[in-house]
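*Asks:* prediction below, plus the sequence it came from.
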Amino acid sequence: MEASPHPGLAVAAPRARAAGLPGGRALLGLVLPLALALGWEAAVRAGLAQGRLVPPPSRVLGTLWGLAATGELWVHVTASLVRVATGFGFGALAGIAVGALTGTLPLARRLLDPSLQALRAIPSIAWVPLFILWFGIFETSKVTLIAVGVFFPVYLGVAGAIASVDRKLVEVGRVFRLTRPALARRILLPAVLPAAVVALRTGLGLGFMFVAAAELLGASEGLGYLLLDGQQLGKPDQIVAAIIAFAVLGKLCDAVLVALTRPLARWQDTARETL
């Protein structure tokens, strides 16, 4: 029997087939958290750890089940999700618009970018007193804080992607005498989209971080409020349950965003597909 001229490919093929199985990659991603959870559960049950400050997974799951059974969990999840979605929408649209403006117009970049970079360095918590003073303690201040958190990574990603477009591609478009709208649609937009998608995902992650900060500082519902309530009542199982709910909700939203934006970059032929 003749040996394969490329033994590495023979080894990689079954691996690629296994990774391509339906749900195979998702299940593989659960190995580490499940191993950690089972290990901590075993340590607590064996008496190697108390589990008082960091409760075992069985107690956390019981808390989640109880919150879900009463409907309280869904109220908090819905409140946080609506705030993140609204703030992400406003922040992402503003970030894309301003990033495209400063990325394509040198005058706008010199005029706006220094101020935006200075504002980006301000800690998120520093905006809270000002937003509460301007908008009160209700939804407007929370959504505005989330939008600010989303705006800056999206702005940087879009502006940086436009600035890093290969000059030769633009020159080719000019050789073919493309108009400015055609140049933007056929060359700039496809070149910018992959980096813009990454910026949107980063902004979405920061949106969940900012909603936690907003809800910790004044809310009657939301996962951030659930965290604060668990701290005040001395319930570490509720705190961990809220953290897990944040993680699951954030991951699901990120997966939805990736699925919605995947067709925009389908033309790419990247090395990731073969690794």
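*Replies:* Okay, I see it.

*Asks:* only C-alpha atoms for contact and neighbour calcs from this point on.
*Replies:* OK.

*Asks:* what helix or strand is the closest residue to I125 other than its chain neighbours located in?
*Replies:* Once flanking residues are discounted, I125 sits nearest to A213: 7.5 Å by C-alpha to C-alpha, 6 or more residues apart in numbering. Assigned by DSSP states H and E, A213 belongs to helix 189-216.

*Asks:* if you count neighbours, what's buried in that helix?
*Replies:* For helix 189-216, a neighbour-count test (16 or more other C-alpha atoms under 10 Å) marks 189-216 as buried.

*Asks:* again with stretch 220-229
*Replies:* Across stretch 220-229, burial judged by 16+ other C-alpha under 10 Å covers 221-229.

*Asks:* in helices only, show me those.
*Replies:* Within the buried residues of stretch 220-229, residues falling in helices by DSSP state H are 223-229.

*Asks:* A121: how many residues sit nearby?
*Replies:* A121 has 9 neighbours, counted by other C-alpha atoms under 10 Å.

*Asks:* let me fix that, I meant to ask about A26.
*Replies:* 11.

*Asks:* quick one: the residue nearest to I125 and P129, what's the gap?
*Replies:* Here A213 is placed at a distance of 12 Å from P129 (C-alpha to C-alpha, to the nearest Å).

*Asks:* one more to weigh against that first structure:
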Amino acid sequence: MTTALPTRAASPRLASIHDFTATAEIAAPQLGAIAPPVASTTRAAGRRAQRRLGPGRRIPYALTLGPALLIAVWAVASATGVLDPRVLSAPWTVVVTARDLIADGRLLSNLLTSAQRAFLGLALGVGLGTVLALLAGLTRVGEALVDGPVQIKRAIPTLALIPLLILWFGIGEQMKVLTIALGVVIPVYVHTHAALRTIDARYVELAETVRLSRWQFVRKVALPGALPGFLMGVRLAVTGAWLALVVVEQINATSGIGHMMSLARSYGQTEIILLGLVVYGLFGLASDAAVRLIERRTLSWRRILAG
């Protein structure tokens, strides 16, 4: 006791620190008992607000609800006579026509030809767009050489190049695949290049701090950072591939869904034309769903970090 009193008197600041520490030790169990409920309450309120204001839980088979509603309206309008069958065939007529064309093998043969054209053009366009985006996004020299011509091509519709492509490559498969590829390059390039140019500066500083080499930076920082933009570009490119296919298959084609539709137009067979449109739409819907599935699986780490 005789030694403690002079110490408190000689060092009032030290005494205040001791008093604060003792108070904190006494209050710690009470704070520990209060803090978890407060934190859990805050998290629960945040989840409730997200459910109320955000997208909420995914609806089962949501991708098919819109097309199903459209078909239902079409069927009702046909059954009630609102739609003249000479102008627009009924859904059941299209189904019967599809069954007949499948039975004689014409639909499957044309379907395979169209799918081959679309996927060849898509693969060529995605590959070329990715290479150009990497050149322009990772080097200033590449951006100076590549970005200008690509932006010029972006301002020129792909379909406007068809006459020139016919002069250069004829009306064969080469022209059709190249037309599809040119329609695919631009969305892949634009979104991948933008993603490369907007990588968080903190990641760049971190790479410099840990002294990553140029190749390590590209592999571990630039490419993963650009992946969301690349996948968004691929989603748009898939749609562009099918849009270009619809056009090129009606230019002196001897096979494919577009060729089948052109013949049907000559004979006024609206059910075959509608069947071709349905096939194109289903192909586009399935392709977009596949890319979205890849996007969900590949970018699952973003949801983990957000959670």
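*Replies:* Perfect, thanks for sending it. Not measured: the values here are computed from a predicted model.

*Asks:* nearest residue to the residue positioned nearest the centre of the first structure other than its sequence neighbours?
*Replies:* A centroid search over the first structure (C-alpha atoms, centre = their mean) returns G205, at 2.7 Å, as the residue closest to the centre. The spatially closest residue to G205 of the first structure, leaving aside those adjacent along the chain, is G250, at 7.0 Å (C-alpha to C-alpha, 6+ apart).

*Asks:* in the second structure, what stretch matches the longest helix belonging to the first structure?
*Replies:* For the first structure, the helix reaching the highest residue count under DSSP H is reported as helix 72-104. Mapping helix 72-104 of the first structure onto the second structure (TM-score structural alignment) gives residues 106-138.

*Asks:* that stretch vs the first structure, average distance?
*Replies:* Stretch 106-138 of the second structure, aligned to the first structure and superposed, deviates on average by 0.7 Å (mean C-alpha distance after the TM-score superposition for the first structure).

*Asks:* secondary structure element for L63 of the second structure?
*Replies:* Here L63 of the second structure sits within helix 62-79, counting by DSSP H and E.

*Asks:* beyond that helix, next helix or strand please.
*Replies:* Criterion used, DSSP H and E; the element after helix 62-79 of the second structure is helix 91-103.

*Asks:* outside of that following helix itself, list whatever touches it.
*Replies:* Outside helix 91-103 of the second structure, the residues that touch it by C-alpha atoms under 8 Å, 6 or more residues apart in numbering are 71, 74-75, 78, 107-108, 271-272, 274-275.

*Asks:* try stretch 120-130 of the second structure
*Replies:* 177-189, 192, 230, 234, 237-238, 241.

*Asks:* trace Q216 of the second structure over to the first structure, please.
*Replies:* Checking TM-score structural alignment: Q216 of the second structure goes with A182.

*Asks:* what's the mean gap between the one helix or strand that match maps to and the aligned bit of the second structure?
*Replies:* Using DSSP H and E, A182 of the first structure sits in helix 180-183. Mean deviation of helix 180-183 of the first structure relative to the second structure after superposition (mean C-alpha distance after the TM-score superposition for the first structure): 1.2 Å.

*Asks:* which positions within that helix qualify as buried?
*Replies:* Buried, per 16+ other C-alpha under 10 Å, within helix 180-183 of the first structure: L183.

*Asks:* which strands and helices sit next to that helix?
*Replies:* Secondary-structure packing of helix 180-183 of the first structure (3 or more C-alpha pairs under 8 Å, 6 or more residues apart in numbering; DSSP states H and E): helix 167-175.

*Asks:* average distance between the helix it packs on and the second structure?
*Replies:* With mean C-alpha distance after the TM-score superposition for the first structure, helix 167-175 of the first structure averages 1.2 Å from its match.

*Asks:* chain center to that helix, what's the gap?
*Replies:* 34 Å (C-alpha atoms, centre = their mean, to the nearest Å).

*Asks:* before we move on, what about stretch 76-89 of the first structure?
*Replies:* On C-alpha atoms, centre = their mean, the centre of stretch 76-89 of the first structure falls 13 Å from that of its chain.

*Asks:* mind listing what's buried along that stretch?
*Replies:* Using 16+ other C-alpha under 10 Å as the test for burial, stretch 76-89 of the first structure gives 76-77, 79-81, 83-89.

*Asks:* now those as JSON lines including distance to G173 of the first structure?
*Replies:* Output for those, formatted as JSON lines (distance: C-alpha to C-alpha, whole Å):
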{"residue": "H76", "distance to G173 of the first structure": "51"}
{"residue": "V77", "distance to G173 of the first structure": "48"}
{"residue": "A79", "distance to G173 of the first structure": "47"}
{"residue": "S80", "distance to G173 of the first structure": "45"}
{"residue": "L81", "distance to G173 of the first structure": "42"}
{"residue": "R83", "distance to G173 of the first structure": "42"}
{"residue": "V84", "distance to G173 of the first structure": "39"}
{"residue": "A85", "distance to G173 of the first structure": "37"}
{"residue": "T86", "distance to G173 of the first structure": "37"}
{"residue": "G87", "distance to G173 of the first structure": "37"}
{"residue": "F88", "distance to G173 of the first structure": "34"}
{"residue": "G89", "distance to G173 of the first structure": "32"}
